[in-house]
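1. below: sequence and its predicted model.
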Amino acid sequence: MVTILDGKAVSEKRLELLKEAIGESGLYPRLATVIVGGDPASQMYVRMKHRACERVGIGSVGIEIPGDATTQKVLETITRLNEDADINGILVQLPLPKQIDTDRIISAVRTEKDVDGFHPTSLGLLMSGKPRFAPCTPKGIMTLLEEYKIPVAGARAVVAGRSIDVGRPMAALLTNADATVTICHSKTRDLPAELKRADILVSAIGKAHFITPEMVKPGAVVIDVGINQLDGKLVGDVDFAAVKDSASAITPVPGGVGPMTIATLMENTFAAAATRMP
């Protein structure tokens, strides 16, 4: 019988534990979010992050910048937050408008405040096996696997997608946990065959119901990172109804990976505050 990997339940547990830890620490962590433009999805995600902050005892500051802003304008905001001793974590909501140099913005965030884990130094530390802050979605997935006691060491893991925010850091975390990892992408030859070799399959390609039963090894653990709209409904990359009977464990969309991402952001922000303790 398939196990539904309930990210919402696990995140609730993690947030309650974090609230206790923050209360006992005597610290008051603070997170600053920066959003450029009025994209409704980005605004919704930022609101969810602020609600989580309020729940666990993390102060939050929301900065909204007009959508026609220049890269320099955003950099000035990042510099101000870098220099603000009361701010422990900085999150720049992606994607940024096309005229903004995203790489420059990400690289401008001080590494000790890079709770999203996207700075080149943060990613380099992750690749070296000594992460400071790992990106929240991949790290949240590792937490979910751990909570359900799914063995990673020795497993054949396949990651579909090579983005810098999910695919590549996901592969690094799985490698650091002693899995044998393959990254697949748009140029992969015979993609279905590669996917079907996976004991642990992580899909982060952004195509609704792309993963079908014939791409999934019987008994595989299937992690669906996709957030897509299909016929007015929120669905993942995996055809959940069709695949779940083949898998040993699977994440739903919504309620799987998404809540773990936010819980991990809260944990990273607390960790950033804790590292500044005298």
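-> That came through fine.
2. from here on, contacts and neighbour counts on C-alpha atoms
-> OK.
3. surely Val61 is within a strand?
-> Yes. Using DSSP: H, G, I helix; E, B strand; the rest coil, the secondary structure at Val61 is a strand.
4. that one: how many residues sit nearby?
-> Residues contacting Val61 under the criterion other CA atoms under 10 Å number 14.
5. below is structure B, check it against A:
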Amino acid sequence: MTATLMDGRAESRRLLDETAVRAATFARTRGRRPCLATVLVGDDPASRTYVRMKVTRCAATGIESRRVDLPAETTTEQLVRVLRDLSADPLVDGILLQHPTPAHIDERAAFEAIAADKDVDGVTGASFAAMAFGGPGFASCTPAGILRLLDAYEVPLRGRRAVVVGRSAILGKPVGMLLLARDATVTYCHSRTLDLAAHVAEADVVVAAVGRPELVRGDWIKPGAVVIDAGYNPGNVGDVEFEAAAARAGLITPVPGGVGPMTIAVLLSQTVEAAHHHG
């Protein structure tokens, strides 16, 4: 392997340390701790693990967590009411709806029930518009974490060709908007893109976020390129063929330990930012 590993764990610790200081300052001056409400529908084991991790990180960072667990049979209408009630609660600063939700839930309708000023996960249409137009609002956490990791390793973006493989509403599409705002030339690809290999081979920065194990082959990578693997598949396998890609890339994120830790760190950082806005 010739590529340098981009250590998301180390960078996330730096961000969490900064966030803990800001949370302590807020608590000292405002008489309360910032509060993140997490909403989980059903009992999916992976989702429960993710929520538990976020609650643990909240406690370590000085953020109050309010956990709302709902039964699997919860309807979209019931979930929307819960999210609207949390949005109206002045003691709640940020709201996280753990996704994916059960198949019968209209996830987009649920996301849009979250008030924009409490959408610290960056999942609403208002947040996407803020990312696309450069307005005030919260960025989607994984894309924002990717940008912070690129900054930590001083990756130049202006004028560089970036290829995003994936088009989800909370990862692929918004990370392209954030890269575009940094003056990168962005191409969106996906699993049905014709001659995907040719597009990837031209990229100075590759962001793989398609949710298919090792879809991006190592021999597609341009020598010296930066490879961000935002995929996570069973067996700790990302969306990039890691060993072969690392032999050609200049920088690469491991799976796990790359993008994942940054997501939670950004979520908590944006919760504290929301608290400061709310007062």
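-> All right, it came through fine. For clarity, every value in this text was computed on a predicted model and none was experimentally measured.
6. all strands for the stretch 1-150 of the second structure, in order.
-> Along the stretch 1-150 of the second structure, counting by DSSP state E, counting those that start in this stretch, strands occupy 4-5, 35-41, 64-70, 94-97.
7. dump those strands to CSV, plus distance to Ala245 of the second structure.
-> Output for the strands of the stretch 1-150 of the second structure, formatted as CSV (distance: least, CA to CA, whole Å):
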stretch, distance to Ala245 of the second structure
strand 4-5, 11
strand 35-41, 36
strand 64-70, 39
strand 94-97, 34
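8. among those strands, which is nearest Glu11 of the second structure?
-> strand 4-5 (12.1 Å; CA to CA).
9. show me what Arg81 of the second structure aligns to in the first structure.
-> Matched to the first structure by TM-score structural alignment, Arg81 of the second structure sits across from Glu76.
10. ok, Ile252 of the second structure next?
-> That one, Ile252 of the second structure, aligns with Ile250 by TM-score structural alignment.
11. residue contacts, the residue nearest to that match when sequence neighbours are not counted?
-> Nearest non-adjacent residue to Ile250 of the first structure, counting by CA to CA, 6 or more residues apart in numbering: Val222, 4.7 Å away. Val222 of the first structure sits next to Ile200, Leu201, Val202, Ser203, Ala247, Ala249, Ile250, Thr251 when contact means CA atoms under 8 Å, 6 or more residues apart in numbering.
12. re earlier: Leu179 of the second structure: which of the strands of the stretch 1-150 of the second structure is closest?
-> strand 4-5 (20.7 Å).
13. that closest one vs the first structure, average distance?
-> When the first structure is superposed, strand 4-5 of the second structure averages 0.8 Å from its matched positions, counting by mean CA distance after the TM-score superposition for the first structure.
14. which elements pack onto that strand?
-> Counting contacts by 3 or more CA pairs under 8 Å, 6 or more residues apart in numbering; DSSP states H and E, strand 4-5 of the second structure packs against strand 251-252.
15. Thr263 of the second structure falls within a helix, correct?
-> Yes. Membership of Thr263 of the second structure in a helix is supported by three-state DSSP.
16. tally of neighbours for it?
-> For Thr263 of the second structure, the count of nearby residues is 20 (other CA under 10 Å).
17. would you mind confirming that it makes contact with Leu147?
-> No. Using CA atoms under 8 Å, Thr263 of the second structure is not in contact with Leu147, being 10.9 Å away.
18. nice, that's everything, thank you.
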